[in-house]
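K.L.:
Build me a model:
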Amino acid sequence: MIIKILGSGCSNCKKLEANAKEAVEKANVDAEIVKVQDIKDIMAYGVMRTPAIVVNEKVKMYGKVSSVDEIVKFIQDER
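P.N.:
Got it, this is the predicted structure:
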């Protein structure tokens, strides 16, 4: 499973990345977390507001920091 954090590296992006790492541990899955910071790559997902989270190439949330529990649900939906 690949989880992508889309954003410029701002504090909200870093918080989302930390929440994603915690969610991966909580869900007990083997996942790679990738940061995507290039604006062209972010826009390719149709995301206009960051941070955003993408699980297995599906945009799950954008424009806010998802909670650990929300991310666990995103992970479970993609299993």
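
K.L.:
all contacts plus neighbour counts: C-alpha atoms, from now on.
P.N.:
Fine.

K.L.:
biggest helix in this protein, by residue count?
P.N.:
Ranked by number of residues, the top helix in the chain under DSSP state H is helix 11-27.

K.L.:
Also this sequence, please, to line up against the first:
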Amino acid sequence: MKDVKVLGPGCKRCQATEDMVKAEAARLGLKVQVEKVTDYAAIAGYGVMSTPGIVIDGKVVHAGGLPKSADVAKWLAA
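P.N.:
Model prediction:
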């Protein structure tokens, strides 16, 4: 099971990112645990200054702007 954190204040882009992660995981048949992190101090703790951000198994894989579905699938499959 992959541990995924979506970093952001809860804006539309952050919600779209969370939905995209869940959709790509389902498409790939992967089990993921998705957690939303909205605390700015916690987000900054990952070194992310622009949101949304994605952390997979403790590693920041994306920060700032809406990611592409293909990239999300690649990150989840790795």
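
K.L.:
now for the longest helix of the first structure, which elements pack on it?
P.N.:
Applying 3 or more Cα pairs under 8 Å, 6 or more residues apart in numbering; DSSP states H and E, we find helix 11-27 of the first structure packed against strand 2-6, strand 32-36, helix 68-77.

K.L.:
Select, out of those, the one closest to residue 46 of the first structure.
P.N.:
Residue 46 of the first structure lies closest to strand 2-6 among those, at 11.1 Å (Cα to Cα).

K.L.:
For the closest one, give me the average deviation versus the second structure.
P.N.:
Aligned to the second structure and superposed, strand 2-6 of the first structure gives a mean residue distance of 0.4 Å (mean Cα distance after the TM-score superposition for the first structure).

K.L.:
May I see the helices and strands packed on helix 11-27 of the first structure arranged in TSV, with mean neighbour count and distance to residue 20 of the first structure as well?
P.N.:
Formatted as TSV, these follow (neighbours: other Cα atoms under 10 Å; distance: least, Cα to Cα, whole Å):
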stretch	mean neighbour count	distance to residue 20 of the first structure
strand 2-6	23	8
strand 32-36	15	8
helix 68-77	18	6
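
K.L.:
Residue 4 of the first structure reaches residue 55, doesn't it?
P.N.:
Yes: counting by Cα atoms under 8 Å, residue 55 is a contact partner of residue 4 of the first structure at 6.5 Å.

K.L.:
No further queries at this time; thank you.
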